[in-house]
Every structure is written in structure tokens, then in C-alpha cells.
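Student: With the input below, show me the fold.
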Amino acid sequence: METASGFDRTMSDQPMRRYSNTRCHTEEVPSIPRENQMNLWDSKSLGPQERASTQPNQLENWKKRGRLISIIVASNIIIFGCTLVSGASFDGMNIHNNEVLIFLCILMLLSVQWMLFQLYFTFKYPSAVLYKDAHAGPIWMKAGLILFAAFTLVLDALKIGHYAGYNNCVSSVKLIFPLVEAVFVIVESCFLWVSCKHCVQIYHDITRCGLMFVLATNLALWMTAVTDESSHQTLELEKSLSGNDTTNTTLELRGESEFAEGCTCNSICQVFQTGYYYLYPLNIEYNLFAAPMVYIMWKNVGRLMDDTTFHQYHLRINFRKQCSFIGLTLGLAMLMTGLVVFTMYEIKKDHPEIKFHALTVFYIFQIVCLSLMSLGALAGSIIYRFDERVMDNRKNPSRTLDMALLLTASLGQYCISYYSIIAMVVISPKALLNILTLSYSLLLIVQHSIQNIFIIEGLHRQPPEDSHQGPISSPPINSENPVELICVRNNLPRHTFTNNPLSSISDDDEKPVTVQKELKGPANAHQTRRKILKEIYMFLLLANILFWIMPAFGARIRFDNELEVNFYGFSIWVIITNICLPFGIFYRMHAAASLLELFVVS
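Tutor: The predicted model follows:
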């Protein structure tokens, strides 16, 4: 007897027969393998919940296709922008700086239109954002974004003043570009401040492509700023080495100006130019702060998550509890001393009679600092071995991105250090400057490696308040019974104590006091470890800020010692440093941001 649904499932290898309810005839259906019969036929007899269970795979496949399309769009924009920017950096090519600025203006205007469109639809449709990622866009990252955005606006104002001082003999594109960039920075800062935690649930493909377009715009602006700053630094170095034999082959960089002949810049114009060159590092950091936040939004498009899955950690400023005296004192001492040494080095390096002394002092200071940072990170990693907090292996796009950026950015310093090590070994490391350069390069590799391990392992550890909960939520706790609360948080058996006050009185009255005394030792040890880790976090945070400031604002010690330049030649060494050094600068700022996060949630 056939089933009411009209399907014969008795023979898997014979043709299946579909029976009509109105006529007495059958029609042949091609033979279908048994593993596919459920997918094609039985889904019609499933209930709504069972049928919905077959949809996630289809949604996952479509999500991958949507991400692939957006990645292709972004990669083409980035590669085209990289080609255009690099081509405009050298003389002898028929690519002008104005063409690069026009391309960037188009990208920024399109990005502004899409961000306004996205904000409008997000507020218009309540169902557009049903979930938020608690880990995305922490308050310290938002504050850093706004700070660097403010400096970028100051830079744009200085650029306008600089180009306006040429008395209308420059292209209007150079005046329009800072205005467009200012609008883009304002809109993007507001957009990320409002939407960085959103898991958008409508227009998935349009949202993914739009976010990748904004990400590509930030990276194109970053490449342009890095190229401009590198060209400026290279021209200054070439001028200082012009009388030396170290300039074996000279790069023909286009430099700053493509102005018409006869254009002169007055004194105020020169002041504006000097000012905005010092603000380039802050503009670079703005784009590097915005790009990861946009990427996290892209990863969260269409993501379904429970608000209780992750605990959101707010930045609660409590100076009595949050402040770490020893780490703050040592970090500030290193920071202030480093700024003094850096300032004296910048003043003395241009005087040949005292240049060697300036290089020696600068090298020794950095070697001492790197040694202390390595010891601090190593001590923190050892403390992790005694930490009872469990590892948090849940899906977290923000943490995954932090790890990828740390490891990728550290490759820049690895490359420069290994190039320098090879040069020092071949040259024969007998002179004092050679020994200092070799030691400095080796310590950079060691410090980056230990610090990466320390930070990444810290990011994977649950905060103290969640460390004893594990993946399964804890059973209900009677908040009025402090002894029971202590037992649950320390994984002690709860059946020892009852919620019945009579039973607790009938037992030994000293029992709760005894338990509290027994728990006092482990609790104090745990608090001591937390305190030491907070001191290490604060010290490394300030130290990384110092090592960001020095190269970002002009310290080029690997050029000033002239050792690597003599070995590789000026043009080759310029290419190596201009490619690798921006990654090293970004690494320091990103490491500082990660250490701040660890300090706050610890």
C-alpha cells in the first residue's frame, strides 16, 4: 500500500512512481541515489522547523559568494590605486599627482554617498540591525579614531593654507582634495561610531560591497600618505648624503611639487608645509584605525548571534583600582627619557663632529628599552602558566583580526632586521657601531616574537569574571549567601552548604569562616598575578607608544649610521625601508591598542 504522500520508498535502485490523486496513472521518475532522496522528496513532508534546518548550508554558501564578490571589487580598487600611486611617485613616467588626487576624490565621494545611504536605511528599517557584536569597536578604539580624525582635519586645513600660498599658480585639484578628505573623515568617523558594532541583516551583498569599497578607500589613502611621507624623508636623506659616496644610485623621486615654473611659496606657506608633514603619521594611523573597524563590520554582515553569548566589557575608569603604579611609573620614565634622547639625536645627527656620539647614545638607549620590554613580556608569559583562567576559543572576528594584524605587521621589522644582520655579519662586526647595530636588530626580532606570544595568549584568555564559568553557564546562585557565591566561583561543591538558614546554624558555626580562610590564600595569589599582569600591560603600552613616536616622526637610524646604505646602496635600501618601515610603525600602535584592551579587561 502506498503512502498518502504518493512516494514509493521501498526500492532505491528502481524508478520511483508518483501517483496522482485524481487519475489512475503513474509517471516515471528517474532513479535517484538514496542519499539524495531525502533532500529532494522528503523535504516536502518535513515540518517548518525541520525544513528550516536544511537552509543554513545554502545561506552559508551564498554568504561565501557575497564575500567573494566584495573581495574581488576591493582587490581591484586596491591594486589599481597602488599602481597609480607608485607610478606617480617617480619621474620619467607620464603619470601626474593630480590624476592620483582625482582618483582618490572619486573614491571618497562614492564612499560618503554609500555611508549616508547605509545610515539612512539602518535607521529607517528596525529589522536592519537585530544583533550587535559586543567585541567590535571598543571605546578606546573609537576614542583613538576620533583623535586621529581630528589631527587629520588639522592636516587638511594646513594643506589648504599651504597650497593657497602659491597665489593661484597650483592646480585646483590640490585645493579640492583636502576639502573632500575632510568631508570623508567626518562622515566615516560618525558612521563607524554609530555602526561599528552592527550585524547588518538586510541587503547583504550591497552592504558587503559597500564596506569593502570604503575599506579600499582607506587603504588607498594610507598608501598615498605613506608614499608622500617616504618621498619627503628620502629627499631629505638624499640631500644629507649628497656629498657622500654612499649614494651609489639615486632614486628619481618626484617629490612634493608639480608646480608651474615661477611658483614661489611665502614664509607662511613654508610653515604650513612643515606643519602638515609632521601630521602625516597621525593621518596614516587614522586610516589604519578605520580600516580594521570597517573589516569587522564586513565580517559581521548577516551574522546571527545571541546578545548573551559574549559579555560586553565597558571602559570603567576607576583610578584607585585600574591604575598600576609601578608599570605607569616605569613606562612614563621610559617615555619621557626616550623623548629627550630622540630630540637630542635629531639635533645632533646633522653635525658630523658629534654624530657618532648621538648614534651611540640612541642605540644604547633603544637596546636597554628593548631588553626591558622583552623581559616584561617573558615574565607575563610565565605568569600565564600559573593562571587558572580558561582559554576562550569562541568565534570572535575582532580577536582574529588583531592576531592577523599583529603577526603581519611584525614581518616588516623582521625583514629590516634580517637585512641589517646580514650586512653587519658580512661587513665584520668589530667596530662599536657595527656591534650596536647587530645587537639592536637581534633584540628587535626577540622582542617582537615574545611580545606577540604574550599579547595573543592574553587575548585568548577569558576575563577574570568569566574565567570560572567555562562554556556552560553557571547554575543559579543565591546572592544573599556569600559563602555559596565563593564556592561557585572557585568550583567548590555547593552541596556542602544549603540555603536553609536553620541547617546552616545547626552545623558548626565556624564552618563558613574556615572555608573563607581556606579560600583566602588562592584568592590572594590570583589577585597578585592579576596585579603583576596589569603592571606589565601598562609598562609595555607606554613603551610601544615610545617606539611608535620615534620612527613615525622622523627617526631613521638605519640611514643615519650609513652602514646598510654602504652595503646595499641607497636605492635598494630606500625600497626596503619604505616598504617595511610603515608596517613596523603600524605594529607599535596596534600592539599598544591590544595592550590597552588587555589592561582594561584584566
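
Student: C-alpha from now on. contacts and neighbour counts both.
Tutor: OK.

Student: if I look at residue 185, how far off is residue 272?
Tutor: To residue 272, residue 185 is 20 Å away according to C-alpha to C-alpha, to the nearest Å.

Student: Pick out whichever of these two has more residues nearby.
Tutor: Ranked by neighbour count (other C-alpha atoms under 10 Å), residue 185 and residue 272 place residue 185 first, with 25 against 19.

Student: Secondary structure element holding that one?
Tutor: Following DSSP states H and E, one finds residue 185 within helix 172-195.

Student: Flag every buried residue along that helix.
Tutor: 174-175, 177-182, 184-189, 191-193, 195 (16 or more other C-alpha atoms under 10 Å).

Student: and if you look at stretch 240-248?
Tutor: Within stretch 240-248, the residues that count as buried by 16+ other C-alpha under 10 Å are 241, 246-247.

Student: next one: stretch 424-439
Tutor: So stretch 424-439, judged by 16+ other C-alpha under 10 Å, has buried residues 424, 429, 433-434, 436-439.

Student: so can I have CSV of the buried residues of stretch 240-248 showing secondary structure?
Tutor: What follows is these, written out as CSV (DSSP: H, G, I helix; E, B strand; the rest coil):
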residue, secondary structure
241, coil
246, coil
247, coil
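
Student: Could you also give me the structure for this next sequence, so I can compare it with the first?
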Amino acid sequence: MHMIATNMAEWFLVLVEETRQDIYMSTKLQATCLKPNISRSSNEQFIGSKTFQITHNLYDHKLKCLKSDIMQTILFKAEPYLAPCTVEYNLLSVVILLLMWKNNCSNHNSDVSSSLQRQQFEGGQHQRGNLIYSHRSQSQFSVDCAQAHKGLFGGLLVLAVTVISLIMFFELVTHHDKKDAAILQVNVWEAFLFVAGTIAVMFCIAALRDVEFCKKKNDLELEHLLLLVTQWGVYMYFLFQIIGGFLMGTQGTGGIMRIITPLSALVQSSCQTVLILDAWGRRCKTEQQVRKKPGRQLVTFLLVVNIALWVVNRLKNNRSVSHPNQMDFYGVLAWNIITHVSMPLVVSYRFQSTVCFYEIWKRVYKYRNIKKKRESLTKI
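Tutor: Next up is the predicted model:
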């Protein structure tokens, strides 16, 4: 429990540091030119407050010190991209430690482990040659990439266009007259990714209907627990965007895309989580299913799409200034807190979804399951 509290404290420390730094950067931009909007008075009050002045003086002093140290300058610029890694590590550590704490005193686990050790000892005494052969076979690793090329090529095309869209965004956003166009084009592409992902999820669910469930224990998997925890961050981040975009009405830029993009993100992530939880326990049981591998093209496509969305969230959405309309509506302080609380969880969700899709891609279509079933039938 002490280690869990330590990881939570480290998570909170990174959150505070990143929020403070982002508040300083964003308010420094808005201090020169505040747009006339509904939160203008709150931003002006915050910029003139004593809290902001202390933060302003602290970072001005820090930037002066960085001019004489090359490595500190590099670390300071890389910090926004490295901080989410710390949050992901702390989240993973907390979940693993909780599961260890839960299963630490379980008599069932000890009984199972002792029986396995006894079986291995007896097998080593009577069938030593077979035991050595089984250990050697466990070290082998094979991957069957059949029925995955179309989804892979489609996913790589999406990933390439995503990189182009991000390059255009970072290039155009530096020009004041093209800033709105940069934000609009990347929002349109994000919406396309979410819609394409939702369609792929629906077809994948339909393709996996005839694949049988493999009955196992009902305990929640570590991957599923991480997926559900990070799903909360996805809901938090995009619901705040939908509320802000709806209440702003015609103010600001982006128009209807301020609502369509986050709404499609919520639908896509919800359907995707349902697909992962459903497909995780399915296994191909017939030779026809193993040969056709239903849904594998779509699983491959979704795997690469989640990598593309992970790149977008890591490079573009992890800073609060990437959504100026939301910052104008909620205010500098509130939007920075919302971003830095939820965005690391959004990044972790995409990473965890990629891991889950790889496990589904690898396990569901294994030929080994049928082979074992045949061997058991012949023995009977």
C-alpha cells in the first residue's frame, strides 16, 4: 500500500508540474492579445493574480538559467513529451500493485502452484526426455500473418496521412493567419479516424459472431482493468470538449467540427472497448475458421489506427494550447487542469488498446487449439 501511495503521489507531482508550466506558457500568449469571448474577464483576473505572478517569476528565472546549460534546455523542451510516460508508468504500477495486494494471500494460487510443482517433479522423474522436449518447444515463437495484409496496408496508409496532417498542423500553426486552418484540418482528420475506426469495429464484431467463446475464469484481466481505467480519461476529456463546443455556439472557430470530432471519439472508444472485451475470450475451433480467420483484417487495421491516434494524442493533444476555443471557454486555469488530468489517460488508452488488439490478433486465430483438441480426442 505504501508503494501504491508513492506512485499516486508521483502521478500528482507530475500533474502539478506540467499544469503549472502549461499555464505559464498559455497565459503568456494570452497576456499580449486576449480574444473577446465569454471568459475574457476570468482570464484577465487570473493573469493579474498573485498566483500567476509567482509562477511567472519562477519560470522567467528558470528560463534565464537554462540559457547557460545546453542539456537542461533540451530536457525542458522534451519534458511535455516525456511527462505522459511517467504518468503511464505510475498508472501501470498502481494497477499491478493492487492486483498483487489482492492475490497475495490467496490460498488458491498457492495450491495451484504446489500442484504444478509436484506434477513437474513427477514428470521429470518418469519422462525426463519428454520434459526437456516440452521446455524446448515452449521457447519457440511463431507468427502466422495470413489474412492480415489488407488491414496492414490500410492502416499504414492511415498512419502516413496522419503524419502528413501533423506536419501541416505544426507548420501552419506558427503562422497567425493560418492557425485556424491548421486546427480545422487536423480536427477533420481526427474525425475521419474515429469514424473509420467505428465502422471497422462494427464489421469486426459482426465477423467474430460465429467464433466460439473459450470458457475460462471470470477474474478481470490486467489488460482489461487498465483499459477500463483509461477509458474514464477518454470520457472526461471528450465530454468537456462536447460541452464547451455546444455552449460556445457560433463563437470561436471550427464550427460544427468542435462537436463532431469529440462525439465521434466517444462513440469509437466505447464500441472499441466492447469489441476488445468480447473478442478477448473467443477462439477459432474449426479448420474453416482458422483458414478464413474472420475479422483479422479489421483487427490489424484497428491496431494500426490506434497507433496513429496514439501519435496524434502524444504530439498534438497533450498541450492545452492545441484547443484555443476550449481554453477561451473554460479559462486558462480550468482547461489546463482538465487537459493534464485526462490526456495522459487518453494516451494510455490508445497504447493499451494497441496491446489488446495484438493479443487478440495473436490468440484468436491460433491453429494450436485445434491440434490440441485432436490429440485429446485420439487419446480418448
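
Student: What does the superposition give as a TM-score?
Tutor: Overlay of the two chains. TM-score (TM-score structural alignment, normalised by the length of structure 2): 0.74; 326 aligned residues with a C-alpha RMSD of 3.3 Å.

Student: quick one on the thing from earlier: what range in structure 2 does whichever helix or strand comes after the helix holding residue 185 of structure 1 sit on?
Tutor: For helix 172-195 of structure 1, the following helix or strand on the C-terminal side (DSSP H and E) is strand 198-200. Per TM-score structural alignment, strand 198-200 of structure 1 has no counterpart in structure 2.

Student: helices and strands around strand 198-200 of structure 1, which ones?
Tutor: Applying 3 or more C-alpha pairs under 8 Å, 6 or more residues apart in numbering; DSSP states H and E, one finds that strand 198-200 of structure 1 makes contact with strand 129-132, helix 280-300.

Student: Quick check: which of these is nearest to residue 107 of structure 1?
Tutor: Among those, helix 280-300 comes nearest to residue 107 of structure 1, with 14.1 Å by C-alpha to C-alpha.

Student: outside of the closest one, which residues touch it?
Tutor: Outside helix 280-300 of structure 1, the residues that touch it by C-alpha atoms under 8 Å, 6 or more residues apart in numbering are 133, 136-137, 141, 144-145, 148-149, 151-152, 155, 192, 195-200, 207-208, 211-212, 214-215, 218-219, 221-222, 225-226, 229, 397-398, 401, 552-553, 586.

Student: Can you list which of those are found in helices?
Tutor: Using DSSP state H, the members of the contacts of helix 280-300 of structure 1 that fall in helices are 141, 144-145, 148-149, 151-152, 155, 192, 195, 207-208, 211-212, 214-215, 218-219, 221-222, 225-226, 229, 397-398, 401, 552, 586.

Student: Please, where are all the strands along structure 1?
Tutor: Taking DSSP state E, the strands of structure 1 run over residues 16-19, 26-29, 129-132, 198-200.

Student: Pick the most buried one from the ones you listed.
Tutor: Comparing these by mean neighbour count (mean count of other C-alpha atoms under 10 Å), strand 198-200 ranks first with a mean of 24.

Student: what range in structure 1 matches stretch 86-99 of structure 2?
Tutor: Using TM-score structural alignment, the partner range for stretch 86-99 of structure 2 is residues 283-296.

Student: How far off centre is stretch 222-234 of structure 2?
Tutor: Computed by C-alpha atoms, centre = their mean, to the nearest Å, the separation of stretch 222-234 of structure 2 from the middle of its chain amounts to 9 Å.

Student: repeat for stretch 332-350 of structure 1
Tutor: The mean C-alpha position of stretch 332-350 of structure 1 is separated from the chain mean by 28 Å, C-alpha atoms, centre = their mean.

Student: what's the answer for stretch 300-310 of structure 2, then?
Tutor: Counting by C-alpha atoms, centre = their mean, stretch 300-310 of structure 2 comes out at 10 Å from the chain centroid.

Student: can you tell me which residues contact the aligned residue in structure 2 for residue 409 of structure 1?
Tutor: When structure 2 is aligned by TM-score structural alignment, residue 409 of structure 1 is paired with residue 230. Going by C-alpha under 8 Å, 6+ apart, residue 230 of structure 2 touches 345-346, 348-349.

Student: Residue 167 of structure 2: which of those residues is nearest?
Tutor: The shortest approach to residue 167 of structure 2 among those belongs to residue 346, at 21.4 Å (C-alpha to C-alpha).

Student: can you count the residues close to the closest one?
Tutor: Counted with other C-alpha under 10 Å, residues neighbouring residue 346 of structure 2 total 28.
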